[in-house]
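**Student:** build me a structure from this.
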Amino acid sequence: MLSAKYNDNKRYVIGVIGDIPALLTFWQMFKDQSNEAVLSEIGVVAAALPGETVLPEAHDSGHHIPTYAGYRAMLKAHPEINMVIETTGRSALVHELREYLPASVTLVERGAANFFINLLTSDKIWVACKADLLHTQNMLKTIIDQMDQEMLFLDNRGTIVDMNRAVLEKAGATKLKLMGRPYGEVFLGVDDPEAECDGDPLLVTLQTGETAEGVTSQVDTDGRMRYYRVYTHPVADEDGSISHVVAVRRDITQRTSIEQRLQQAEKLASIGELSTYMAHEIRNPLFAISGFANSLIRSPELSEKMREKVSIILEESKRLDLILKSLLNFTRPTGAEVHEVDLNELIRVTMGVMSLPCQNQRVECTVDLDESAALVKANPDLIKQCLINLVKNSLEAMENGGRLLVTSSMNPDFVVLSVEDTGHGIPLDIRDKIFSPFFSTRGKGHGLGLAQTRKIIDEIGGDVDLVSKENVGTKITLYLPPILAVADQQESE
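**Tutor:** Below is the predicted model of the structure:
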């Protein structure tokens, strides 16, 4: 019994000629090497078995394939046949068919049939493999482009050969512009392509052949500090040598900010314990020193030179006591009462006081207030102290004059107070330390101004943001919680 794939819409309508053993051998080969794509174009509609007295029946998926005692009867019954395949290889039969078949019917001898089937099968398999490969490639590209992390595909010299969509969106550039550039320009912010970056994970991966990671920081176009963790993964050839590297960059700015806040909280806790000890152990002898110095300076027997020395002791004792008070005040909770604060009015009053220092330093001060801003939930004296701290810092950054802008505004969650100057800016290497207690770039003061400001804003549920560019200026923004319209209702309930 023969088996075939039958369809009325075939590109090749075939009649097969041969004895039963030859036909079975040919058809088994055809089935083994064909696939759905091949069978969809080829249809065997009839078979001729010359010399057979008893003809077998043939079926394919319920379709009947008639058999005939001779090829002439087959062609007469099926004029749609456009190809005849002779499977016996007998030269006399082949010669007879060449003489009889019309020009519209192609004769395919046994050897040619084998070649024809193999060629058609290979072509269809190649097309199917290509389609499958394109589908897999598109699916992989779609997955990579959907990832939030930036991904660069590098050669073994660190040159960019491809990237995902996140890189293009972050860089604001086209793929053509980034192709061929050193990866350090994109991921590490290294201006010189030849420069090496300390802890560059790509160098570690190329040297060791293992996955590596590192942390880098950059100042974005808005002057904000951003932190990134960069991972590099080697891609090896069959011989084990690195041919490519996949570099992944993840933004960890938010996590770093939380870690810095936790570190500062731990630092404040340690300072609190230390200040309690200092107050107990230092203030008592300091009180005695000040008392005896006051007694000595009132003595008429004291010479002028000695009086000057005792005066120095008194001044230094007062300065030490002031430092202790500042330290104790910083480490303790403010405990200040929270009220409804009209931020705009507070800014007007405070900047009225600070206008004279601005004039003396040739600083042009501008105040821009949003009259629609909500009332703020805070202590007015403490917010005034924060504003004065920010203005003083700005004035110290503009020793030769400049411009100072103080603004109020609203966003969906907070009332916003900003102080922006055109000073020298904050260097990148100390930006992480600006809000740390006792850190100061000047020889005077205790370095508690900005640390105290952040502490006050944190305690009322606000936030502090720093934007700075060297030789351009600095902007510090305080986010203050507004008074909610439901507060009175809750209190009355």
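
**Student:** rest of the way, CA atoms for contacts and neighbours
**Tutor:** OK.

**Student:** now the helices for the stretch 151-300 of the chain?
**Tutor:** With helices called from DSSP state H, counting those that start in this stretch, the stretch 151-300 of the chain shows them at 165-171, 175-178, 183-187, 201-208, 253-297.

**Student:** want to throw those helices into JSON lines with distance to residue 146?
**Tutor:** Output for the helices of the stretch 151-300 of the chain, formatted as JSON lines (distance: least, Cα to Cα, whole Å):
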{"stretch": "helix 165-171", "distance to residue 146": "8"}
{"stretch": "helix 175-178", "distance to residue 146": "16"}
{"stretch": "helix 183-187", "distance to residue 146": "19"}
{"stretch": "helix 201-208", "distance to residue 146": "24"}
{"stretch": "helix 253-297", "distance to residue 146": "21"}
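
**Student:** centroid residue for the protein?
**Tutor:** residue 149 (3.5 Å; Cα atoms, centre = their mean).

**Student:** so that residue touches residue 166, yeah?
**Tutor:** Yes - the criterion here is Cα atoms under 8 Å, and residue 149 meets it with residue 166 at 6.6 Å.

**Student:** list the residues that contact both of those two?
**Tutor:** Here residue 149 and residue 166 have no joint contacts, going by Cα atoms under 8 Å, 6 or more residues apart in numbering.

**Student:** in this protein, which strand has the most residues?
**Tutor:** Secondary structure of the chain per DSSP state E: the longest strand is strand 225-236.

**Student:** distance from it to the middle of the chain?
**Tutor:** On the basis of Cα atoms, centre = their mean, to the nearest Å, strand 225-236 sits 11 Å off its chain's mean C-alpha point.

**Student:** could you name the helices and strands sitting against that strand?
**Tutor:** Using 3 or more Cα pairs under 8 Å, 6 or more residues apart in numbering; DSSP states H and E, the elements in contact with strand 225-236 are helix 201-208, strand 212-219, strand 242-251, helix 253-297.

**Student:** second chain to compare with the first, below:
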Amino acid sequence: MNRLKLNIARKKPGFVPPLVMVGVLVVLLPVFILMTLDRVKKQDEFIRERFLITGTSLIRTFEAGTRIGMLSMQWGTKRIQSMLEATAGQPDVAYIIITDAMGKIIAHSDAVMVGKIYDRWAELGPLPGDPQRIFSRALNTREGPVLEVVKRFVPFHSMFRGRRRGPVHGPDPGCGNMPPGSFGTERSVRSAFGAFGQTDHYIFAGLSMAGVQADQARGYKNIVIKALLFFVFCCSGIIALFALQAYRGAQSSLEQVKAFSDNVVQNMPSGLITLDTDFNVTSTNRAAEKILGEIPEKACPRMAAMAAEISGAGGVASGEIALNQKGKGDLRLDMTVSAIPADEDQIQGFVLLFRDLTQIRDLKKQVETNQRLAAIGKLAAGVAHEIRNPLSSIKGFATYFARQYENEPEDVEIARIMVREVERMDRSITQLLEFAKPMAVQIKQTRIESFIRHSLKLVSHDLGKKKIHVETDIRTKRETIHTDPERICQVLVNLYMNALNAMDSHGILEVGVADVSDNLEIRVADNGCGIPAKDLEKIFDPYFTTRAKGTGLGLSIAHRIVENLNGDIRVESRPTKGSVFYITLPDNEKIE
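**Tutor:** Alright, predicted model coming up:
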């Protein structure tokens, strides 16, 4: 029990061990770091995708404008340069460049750069030949970070898709103010575009990302804050679950300890009573109720006096006290009183432990009885044969004198009295020998109703002479029991004869059989004269009898037989009201 209390003290309700919290952090921290990095990566991809779409739209819009200008208004390189410079003035556009296949700048948002070689051309690698394919890369320039979108520049390619190559007669609706027949062939168009008549041109749109860096930083901050909050929330939730589990475990352990303590207290053999500081009874156990009977609300004066002795000095007080119980006489108890401590030298109550010294007296009496029986056994073994031989001679001579003086009635009567007394002495010696020698029992399966009927049949003649009415009540659910039927019949016959001698004519003998727990209980009751209270404790002692012709060994032998069968026999009796004997027998298949 102390070990259980120690474990409960270590497991406080809601307490989570540090290792559990470290384990939660070790498991969750990498997960949330990966989740945060994934969110950041997705945000970067979203921004890049957004700028890529913006750059692609810008290129395609410029490409469409260039196409329309070339076809309808005969734009040349200067007009395209002007349009490029105007377009580059839009927000977030760092530069727009058109180069040929060798990296020479044909048009640039900064006119100074026209005719030069694009300085980052060597870093490009193979460029896409498909006009529909878009290529992008991130750069760090003097103006700041830039997302550069690259596409093959083909402003005139779509004009000839699905057209015939012969001369065109009449104006072309898509050529605006162009002279009729000016763009009759693809070759003539390329020639008219001058510098843009080359086969491969590339357009570069640089989108400045400096403006979104602050937004991106705020986005990173929000992602980190949300991740931390979510991380703290999850950690708190998991730790709360562990704390709840620990609390439930501690509560369950406390309930187990309480149940264990209550079970120990209720089933301990000694009586236990707790008192408050005013000596009021606050709790008891079953042993206390069994010893004291009805428990008063306030402790008796002797108990309160013992508790008062330690209320000031502390420690433990013990001693033997006597209580006067109504109808039961004095009850002597061996009692120990100790204080229930509270905070700092305060007492919140008292614990009283006690045991009934009556049991000790009974044990002492039983030891004395066993010692007497041992002495009787030794005496009986040494004297029985020495007495029986002279008794046989006396009986023989008395029989002889009865025949010799058969004409003298007085002498014959004296001789017969001598024979009867010798026979009575022989029976006493026989009972003494049977009582003193070790008793052997033969256990076998026996029908209950059969040995009850048989035992009554053995005394039916004596019962009939006094016109005793017999009532039987067999209520057991079992049909058989493992016991020694001969010995049990002997016990029952002794009880029947005692009841017969205690009753007048027309008395009532009751024999009942019932199940009590796992045992069989046989009840023999009569309405005779009863047994005085002062003799109840002596009736099973050897040679104790209240009848002039009794040997005093019948009930002693019955008691010994029942004990050898692992049973119990007890009596309840009131003068003039009759007596009831209870025999409790276990169903033993084997008695060792």
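
**Student:** from residue 129 of the first structure, how far off is residue 140 of the first structure?
**Tutor:** 16 Å (Cα to Cα, to the nearest Å).

**Student:** go on, residue 362 of the first structure?
**Tutor:** 76 Å.

**Student:** so which of those two has more stuff around it?
**Tutor:** residue 362 (16 against 12; other Cα atoms under 10 Å).

**Student:** neighbours around the alignment partner in the first structure of residue 371 of the second structure, how many?
**Tutor:** Under the alignment (TM-score structural alignment), residue 371 of the second structure maps onto residue 266 of the first structure. Per other Cα under 10 Å, the neighbour tally for residue 266 of the first structure reads 12.

**Student:** cool, the one 5 residues further on as well?
**Tutor:** As a burial measure, residue 271 of the first structure scores 17 neighbours (other Cα under 10 Å).

**Student:** got it, and residue 356 of the second structure?
**Tutor:** By other Cα under 10 Å, the residues close to residue 356 of the second structure number 20.

**Student:** one step back: relative to helix 253-297, how tilted is the longest strand of the first structure?
**Tutor:** 140 degrees (axes from the mean of the first three to the mean of the last three Cα atoms, to 10 degrees).

**Student:** circling back to that earlier point, which one, of the helices and strands packed on strand 225-236 of the first structure, ends up nearest to residue 386 of the first structure?
**Tutor:** Taking Cα to Cα, helix 253-297 is the member of these nearest to residue 386 of the first structure, at 18.6 Å.

**Student:** between whatever helix or strand comes next after the closest one and helix 253-297, how big is the angle?
**Tutor:** As assigned by DSSP states H and E, the chain's next helix or strand after helix 253-297 of the first structure is helix 304-331. Relative orientation of helix 304-331 of the first structure versus helix 253-297 (the same axes, to 10 degrees): 150 degrees.

**Student:** picking that back up, please identify the most buried of the helices and strands packed on strand 225-236 of the first structure.
**Tutor:** strand 242-251 (a mean of 20; mean count of other Cα atoms under 10 Å).

**Student:** list the helices and strands it packs on?
**Tutor:** Short answer (3+ Cα pairs under 8 Å, 6+ apart): strand 242-251 of the first structure packs on strand 150-155, helix 201-208, strand 225-236.

**Student:** hmm, try it at 7 Å
**Tutor:** strand 150-155, strand 225-236 (3 or more Cα pairs under 7 Å, 6 or more residues apart in numbering; DSSP states H and E).

**Student:** list just the one of the ones you listed that sits closest to residue 386 of the first structure.
**Tutor:** Using Cα to Cα, the nearest of these to residue 386 of the first structure is strand 225-236, at 22.4 Å.

**Student:** how about the closest one: buried residues?
**Tutor:** Neighbour counts using 16 or more other Cα atoms under 10 Å place 225, 226, 227, 228, 229, 230, 231, 232, 233, 234, 235 of strand 225-236 of the first structure among the buried residues.

**Student:** between those, which is nearest residue 418 of the first structure?
**Tutor:** Once Cα to Cα is applied, the member of the buried residues of strand 225-236 of the first structure that ends up nearest residue 418 of the first structure is residue 225, at 17.8 Å.

**Student:** who are the contact partners of that closest one?
**Tutor:** 217, 218, 219 (Cα atoms under 7 Å, 6 or more residues apart in numbering).

**Student:** residue 470 of the second structure -> the first structure?
**Tutor:** In the first structure, residue 470 of the second structure lands on residue 365 (TM-score structural alignment).

**Student:** ok, now residue 482 of the second structure?
**Tutor:** Residue 482 of the second structure maps onto residue 377 in the first structure, by TM-score structural alignment.
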